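Asker: I would like the atomic coordinates for the input below:
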Amino acid sequence: MTAARGPGQESLPGGARDPAHGSAPGAHAGHAREDPGPEVTARAALTRVLEPGDEPAGRWLREHGAVGLMRLLTGPDPQPAALGGAGPRRLAGYRARAAVADPRRDLAAAAAAGCRFVCPGSAQWPTQLDDLGDARPVGLWVRGTPDLRTWALRSVAVVGARACTPYGAHMAHTLAAGLAERGWVVVSGAAYGIDGAAHRGVLSSGGATAAVLACGVDVAYPRGHAGLLGAIAGQGLVLGELPPGSHPTPARFVLRNRVIAALTRGTVVVEAAHRSGSLVTARRARELGRFTMGVPGPATSGLSAGVHELLRGEAVLVTDAAEVVELVGGIGELAPERRGPVLPRDLLHPDTARVLEALPAGRPAQVEELALAAGTGTDEVIGRLYELHSLGFVERLGDGWRLTSQTRR
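Answerer: Modelled structure (predicted):
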């Protein structure tokens, strides 16, 4: 993918060219044009140099641009003021990584694997990620054909415990399938447990799902989900901040969660213990002004304790896809009213119901007794009793009235 350099095109780290002669920022690899341009090339290199969520480095990127930052990291030692906030040892680590970064190779490897690199300024860049400020991803490596920006506009995160219960897996599966059937993209992390159940729920309904990874998008992690990740890439999207071949670490999993939170309209936590990483996603979503939701579980379950703690705070309790959509959707997308079955006595006029309630359960009663108990006149009681008789609620026994056997149940 290396392009020949023409007159006046200054060579930059990683084979990039001077911005004045490059392509527009935000172009992405995997399309017909071979040269992605200096901005994209520099950003691809920086995904190999910087760890996700590195805010000091994000500030340098904002101040100097991707091409300028790569120049600083690969040229002579920069002035301390240019890259403030990093000690000598940390800066040496950045420079060592920058010296061996080969973005052209990474972009070519991504294209060969059916992946592309999307960065700020691209038509496919989800601008809601800009809410992360200096912790915004340098760019995203994406596997799958759908348009990332379009999908992210109508997406919900479904996350939770890896060691989930059958109840949690069932709820994640049915909730995600319901969201997909309503036209929503379900985003999760492709981990075991709740994440996997959510992805499978969407795939089984033929819907749209996206997996955000803490490793390269060409790496099957966890290994047991290699088939699932292939299915997601075939029907949806697999994306991440790390370049091809990168392995996951505990810190990268935590930082990955901020992307899930920022990318989506809201986050639903299905099951989570007190120290679950999915709670990090939910709290970050709340900080970003997104909706935070939780599915309740048994009060005695430790795997629901974290969710219940969220629900005691600012999270909203949800039990199905309709209730999620009512929060994150547009005006008029309301969940159906929840109520128990309507009983025949619920349809009675209040005065008739009061006479019915005055009838004792185990014996007949006289009209005068019922008038006293109902607080009304005998003529009114007689009229209401005949109405109840026609509806099958009461029967006459001599001079008294009693409840029918069906009413007494």
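Asker: please make it C-alpha for all contacts and neighbour counts, starting now.
Answerer: OK.
Asker: roughly how far does the residue nearest the centre of the chain sit from residue 187?
Answerer: For the chain, the residue whose C-alpha lies nearest the mean C-alpha position (CA atoms, centre = their mean) is residue 157; its distance is 0.9 Å. To residue 187, residue 157 is 5 Å away according to CA to CA, to the nearest Å.
Asker: here's the other one to compare against:
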Amino acid sequence: MSAPEAERLARVVLSRIGEPGDPRLTDLVHELGAATVLAGLRDQASAGELAADLHDRLTSVDAARELEAAAGRGLRFVVPGDAEWPDHLAALSHAPHLHERGGVPVGLWCRGPLPLDEAVGRAVAVVGSRSATTYGAAVATDVAAVLARESWTVVSGAAFGIDQAAHRGSLAAHGPTVAVLACGADRAYPTAHRAMIDYVADVGLVVSEAPPGAAPTRIRFLARNRLIAALARGTVVVEAALRSGALNTASWAQGLGRVVMGVPGPVTSAPSAGVHQLVRARDALLVTCGEEVLEAVSPSGSFALAEPRAPEAPRDRLTARERQVLDAVPLLRGADARSIGRTAGLSAARTQESLLVLHRAGLVEHGLGRWRVRDGEHVLHGSDAPAPPGDGTSLP
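Answerer: The predicted structure follows:
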């Protein structure tokens, strides 16, 4: 299955003459079809009703030649109606516009072996600060690797910092990854990441709404962010300052009804302030590892985590009375059962019975009629326990 050729060629022209994510164009194309919109523009051009620059661009584009040249660079143009067009991009048609960007893309230029729909069938976006800390980069790498090992695609923007760490984490785990660019898919931005982007194109997929050769601009980054959010089931923000572009991606994900997750950082860390605001005021789900991300984006019940618990200690198996007696046993100098009972507030018989249980459990030792906590077991009282009175021979 593929889109009609006339529709594809019309979308090539519109991709070349329009700005990515311009809702004046995307909304019209979604409603009327690209061929109808292009025919209307050509009628306006014939009547001299178009601005000179748009008229010149419209008349200079040879769509068939554009596709041929793109194919020579390893690019293909994927449009609605193609077998590999992801159905969930349709959600952009009713998502609120942000920063005068929005709508379903006219088409997507793709470079790489993975079919687009398969690549993003199970995908999570991992985004964050370009000025990532060592902590943030490590968390992004680990989250991406966990997702990759479960055959989830990691979607990001190939930028410095968190984006780079996310792609590398997925690649290191031999998982699929998609890089969504604000420039043409045949270019590399930042140029320092050319090797990584080319490698993603070899084993995964590089995607752009901008036509081949297009340069990155601020408004194209904002348009690109909506695609990162729309291609994924959920978005994880790992480090983002209060004015970070990653928060724009999170806003798109929220507008699309997708899961938004935030990884907490130190409360004193400016690179995490935006994430904390997402969690505190914008209902983002706090996550700390890849497994928690998987639980959030997987179908209900298909990936459930056990409630985290500390390892069981011998003290956990004691009854309340046995713990009461253990707390009364001296740490250093021994005491007889009657003295321990007075400290514990129990009868000598009940104290003796509990001491025997504690002895069998290896928690106390006995000699010459006196009892004390076994060497090394005093840590069971915990660092937050009250300090022993007097000379420290027993606990209260």
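Asker: and the TM-score between these chains?
Answerer: The TM-score (TM-score structural alignment, normalised by the length of the second structure) is 0.87; 368 aligned residues with a CA RMSD of 2.2 Å.
Asker: re the thing from before, mutual contacts of residue 157 and residue 187 of the first structure, please.
Answerer: Common neighbours of residue 157 of the first structure and residue 187, counting by CA atoms under 8 Å, 6 or more residues apart in numbering, are 260, 264.
Asker: picking that back up, what's the counterpart of the residue nearest to the centre of the first structure in the second structure?
Answerer: With TM-score structural alignment defining the correspondence, residue 157 of the first structure maps onto residue 125 in the second structure.
Asker: tell me which helix or strand that match sits in.
Answerer: strand 123-128 (DSSP states H and E).
Asker: just say helix, strand or coil for residue 142 of the first structure.
Answerer: On the three-state scheme (DSSP: H, G, I helix; E, B strand; the rest coil), residue 142 of the first structure is labelled strand.
Asker: please disregard the earlier target; I meant residue 117 of the first structure.
Answerer: Following three-state DSSP, residue 117 of the first structure is assigned to strand.
Asker: same question, residue 237 of the second structure
Answerer: Going by three-state DSSP: residue 237 of the second structure is strand.
Asker: residues contacting it?
Answerer: Residue 237 of the second structure is in contact with 126-128, 246-247, 250, 260-263, 275, counting by CA under 8 Å, 6+ apart.
Asker: follow-up on the earlier one: the residue nearest to the centre of the first structure: what's it in contact with?
Answerer: 186-188, 260-261, 264-268.
Asker: repeat that for 7 Å
Answerer: When contacts are counted by CA atoms under 7 Å, 6 or more residues apart in numbering, residue 157 of the first structure is found next to 186-188, 260, 264, 266-268.
Asker: over to residue 106 of the second structure?
Answerer: Residue 106 of the second structure touches 11, 15, 26, 79, counting by CA under 7 Å, 6+ apart.
Asker: doesn't it lie inside a helix?
Answerer: No. Going by three-state DSSP, the assignment for residue 106 of the second structure is coil, not a helix.
Asker: now which residue in the first structure aligns to it?
Answerer: So residue 106 of the second structure corresponds to residue 138, using TM-score structural alignment.
Asker: all helices for the stretch 201-350 of the first structure, in order.
Answerer: Applying DSSP state H, counting those that start in this stretch to the stretch 201-350 of the first structure gives helices spanning 226-235, 250-263, 277-287, 305-312, 321-328, 350-358.
Asker: that'll do, ta.
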